[in-house]
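K.L.:
Okay, here's the prediction I keep looking at, along with the sequence it came from:
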Amino acid sequence: MPDRTPALARKPAARHLSFRHGSTGMTWCGLLGLSVLFTVPLHYLHLPAAILLGPMFAAVVLAVREIHLPIPHPAFLLAQGIVGCMIACSLQVSIFSKVMGEGPLFLGGVMCVIVLCTLIGFSLARWKVLPGSTALWGASPGAATVMTLMSQGYGADMRLVAFMQYFRAAAVAVAATVMAHGATPVMADTTTAFWSMPTSWAAFAETAGVIVAGVSLAHVVRLSAGALMLPLIVATALQDTGLLSIELPPWFLAIGYAVLGWGIGLRFTRATLRYAARAFPYIMLAIMLMLGGCGLMALALARVRHVSVLTAYLATSPGGEDTVAIIAATTPGVDMPFVMAMQTVRFVLVLFTGPFLARTLSRWVER
């Protein structure tokens, strides 16, 4: 009789383990199917980072239903390295040559946007609309994916940061598209060209090597956000010296963004969504203040710089750099170098000063 009890106990355990193994495969299939279902309409609506948002929404659906599917940590780190190399593609020295000729104007315009958004984020944090330094990271004007990924390493709630960052990026995209009027039909052709662009496999292998090396080094030295920052720095340096031609095939970017989206989305819970819903009116008000403030700056910039209001607005838009770039490139009368120079300068400043500002101001919030 004493020997039968363990045997009976083991049988249900074996069945339970088998069921979980089988359900994991079905869960992955469900996650992939939902990801495609969400991504396709977002892609055709030209929303920024659609290949990240679609998988993230799909993962949120599973997470709130308490279906657990952990993403392997190495895969999540490598996905951050992919984003780092993608950012490095746009960090070209030639863009900054334009800044040197109009330094005060560029720096003044960029700093005004950063100060405005930082003050709004500080107010949200001070009023306890979002926990801790979350609002400071969420209000950062640009580098949405980077700020979302880095925020976790500094104690912020990455889920709420993602909610605030990508909702603002979508609002910026809609506002910029409305300002540009006929930009949307052209964007479709540009997006199609992106997905069908050719791939150099030799350059891709070198880029993948930089990603793996950078992520591995970040793991060894235990550098916060190093999985993203080290590949970014190394790829930028090698690209500027002509030693690397960064090649990121669309399918490779899609995989990286999907892993990031899943990693963020699966962290959501019903409690998190309830919290975000309660804070939504305040977040919406903050985003409207950002857009309105940047609109006023655009009017002043257009008068001082003698550029079109649309050019000035695209240059000062708080985030959504990829969408702004497409609109600027496909809309007649827009000064593309001016727009991208100001967007890139702000991106770099946010990238390297955002963590410092968030840490410093969070101490004031906690007092």
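P.N.:
Here it is on my side, so go on.
K.L.:
From here on, just use CA atoms for contacts and neighbour counts.
P.N.:
Noted.
K.L.:
Against which helices or strands is the lengthiest helix in the chain packed?
P.N.:
Longest helix in the chain by number of residues, with DSSP state H as the criterion: helix 4-44. For helix 4-44, the packing partners by 3 or more CA pairs under 8 Å, 6 or more residues apart in numbering; DSSP states H and E come out as helix 50-64.
K.L.:
putting a second one here so we can go through both:
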Amino acid sequence: MRWALLLIATIGVTVPLDRLGVPSAALFAALLVGIVLAVTRLAPSGVPRKAGLAAQGVLGVYIGTMVHSDALTALGPHWPVVVGVGVITLLLSIGAGALLGMHRDVSALTGALALVAGGASGLVAIARELGGDDRVVAVIQYLRVAVITATMPVVVTLVYHADRTSHVASTPQSHSAPWYLSLAMIVVLVVAGALLGRLARLPGSGLLGPMALTIVAELSGWSFGLTVPVLLVSASYMLIGWQAGVAFTRESLRAIERLLPAALGLIVLLNVATAGLGVALSKIAGVSMLDGYLATSPGGIYAVLATAVETGSNVTFIIATQVLRVLLMLFAAPLLARGFVRLAYRRASTDASSEPIAVAEARPAARTSS
């Protein structure tokens, strides 16, 4: 009955959010419903680990299908600049996360994961596995996406004076594989990607392994028109949202409430800083100021692409830049998390002589986080 209530309530919230154009509506709805039911003690005890890993794998394949060779070639000789902008955005995110990590209610690792500017759903999916608090990461990541999505139309209209009259986007029609072939390929990519990721000791292997294999298949022309069914994507989003949502307690909500003002301020600062990067990108790459702003927007990729189509912007360039940013963030964040864990372990080892009892208690926690 608890699972039935969770499913029905989540679908009931997802449908209106989807019609309002909320990005990743199923994940946001699942997170919200999971929190409400957990606080009222009506939620299930937790999401089975295998179901969570399967959801990560499907999401990894879904993100991988966004990478196309024709979009990446649109960057031309400017790809080093675009990569450089992505790296600077990552460093800004880490800096903002470090500031958030100074708050007594959140660790430095959780703060960094919560403010990494890209791949919100992917980071929420693997936050717990990396040693962070997925509840905090989920709330702040979706606060970031909500702020960017809400402010984008205002900025585009008032700052860039974009013409939002209906532009017709000429998107090429690509051949899609039959649903049964796509499902078979998804199963193979998820299982093989997760196994190869574990063998390579890749952090967040359940997400990054299938994603890497899918990108290779896309770029090599061996994807055969692979598409991930919308219902399967929504189901994966729900599982990831539930995983974070049902773990909430009333104490967790109070901690999040204390974090929100600081998180909101850092999100605004991050948006302003990346807008400055957009100006620099427009000057170097020779694109419009609006294209530079949309290409460097630190999140809300679906809202970015919709706005680019509406305003007649350079959609191909913006897609390529945004995809590179998301991939960079998703692959860098787990390595960053591993670095945080090693640093914490070294500090615990250094303090062993002065506080042997505290360190003895801290070391198992450090191993668990890793």
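P.N.:
Alright, I've got the coordinates. Note that the structure is a prediction, hence the values are computed from the model and not measured.
K.L.:
Superpose the two chains and report the TM-score.
P.N.:
For this chain pair, the superposition-based TM-score is 0.81 by TM-score structural alignment, normalised by the length of the first structure; 334 aligned residues with a CA RMSD of 3.0 Å.
K.L.:
on that earlier part again, quick one: the longest helix of the first structure to chain centroid distance?
P.N.:
What separates the centre of helix 4-44 of the first structure from the centre of its chain is 29 Å, taken as CA atoms, centre = their mean, to the nearest Å.
K.L.:
likewise stretch 189-200 of the second structure?
P.N.:
Relative to its chain's centre, stretch 189-200 of the second structure lies at 20 Å (CA atoms, centre = their mean).
K.L.:
Where in the first structure does stretch 209-218 of the second structure fall?
P.N.:
On the first structure, the counterpart of stretch 209-218 of the second structure by TM-score structural alignment is residues 230-239.
K.L.:
cool, and stretch 310-325 of the second structure?
P.N.:
Counting by TM-score structural alignment, stretch 310-325 of the second structure lines up with residues 331-346 of the first structure.
K.L.:
List the buried residues in that stretch.
P.N.:
331, 334-346 (16 or more other CA atoms under 10 Å).
K.L.:
closest to K128 of the first structure among those residues?
P.N.:
R346 (27.1 Å; CA to CA).
K.L.:
So for stretch 284-295 of the first structure, what gets flagged as buried?
P.N.:
Going by neighbour count (16+ other CA under 10 Å), the buried part of stretch 284-295 of the first structure is A286, I287, M290, L291, G293, C294, G295.
K.L.:
now stretch 11-21 of the second structure
P.N.:
So for stretch 11-21 of the second structure, counting by 16+ other CA under 10 Å, buried means I11, V13, T14, L17.
K.L.:
Pipe the buried residues of stretch 284-295 of the first structure into a markdown table and attach secondary structure and distance to A213 of the first structure per row.
P.N.:
Below are those laid out as a markdown table (DSSP: H, G, I helix; E, B strand; the rest coil; distance: CA to CA, whole Å):
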| residue | secondary structure | distance to A213 of the first structure |
| --- | --- | --- |
| A286 | helix | 40 |
| I287 | helix | 38 |
| M290 | helix | 38 |
| L291 | helix | 39 |
| G293 | helix | 42 |
| C294 | helix | 39 |
| G295 | helix | 42 |
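K.L.:
Now find how far off-centre the match of stretch 310-325 of the second structure is within its chain.
P.N.:
A distance of 20 Å separates the centroid of the chain from that of stretch 331-346 of the first structure, by CA atoms, centre = their mean.
K.L.:
Just give the closest residue to the corresponding residue of the second structure for I287 of the first structure, not the sequence neighbours.
P.N.:
Per TM-score structural alignment, the equivalent position to I287 of the first structure in the second structure is I267. Spatial nearest neighbour of I267 of the second structure, chain neighbours left out: R144 (6.1 Å); criterion: CA to CA, 6 or more residues apart in numbering.
K.L.:
helix, strand or coil for the one you found?
P.N.:
Counting by DSSP: H, G, I helix; E, B strand; the rest coil, the backbone at R144 of the second structure sits in helix.
K.L.:
What's the match for it in the first structure?
P.N.:
Using TM-score structural alignment, R144 of the second structure pairs with R168 in the first structure.
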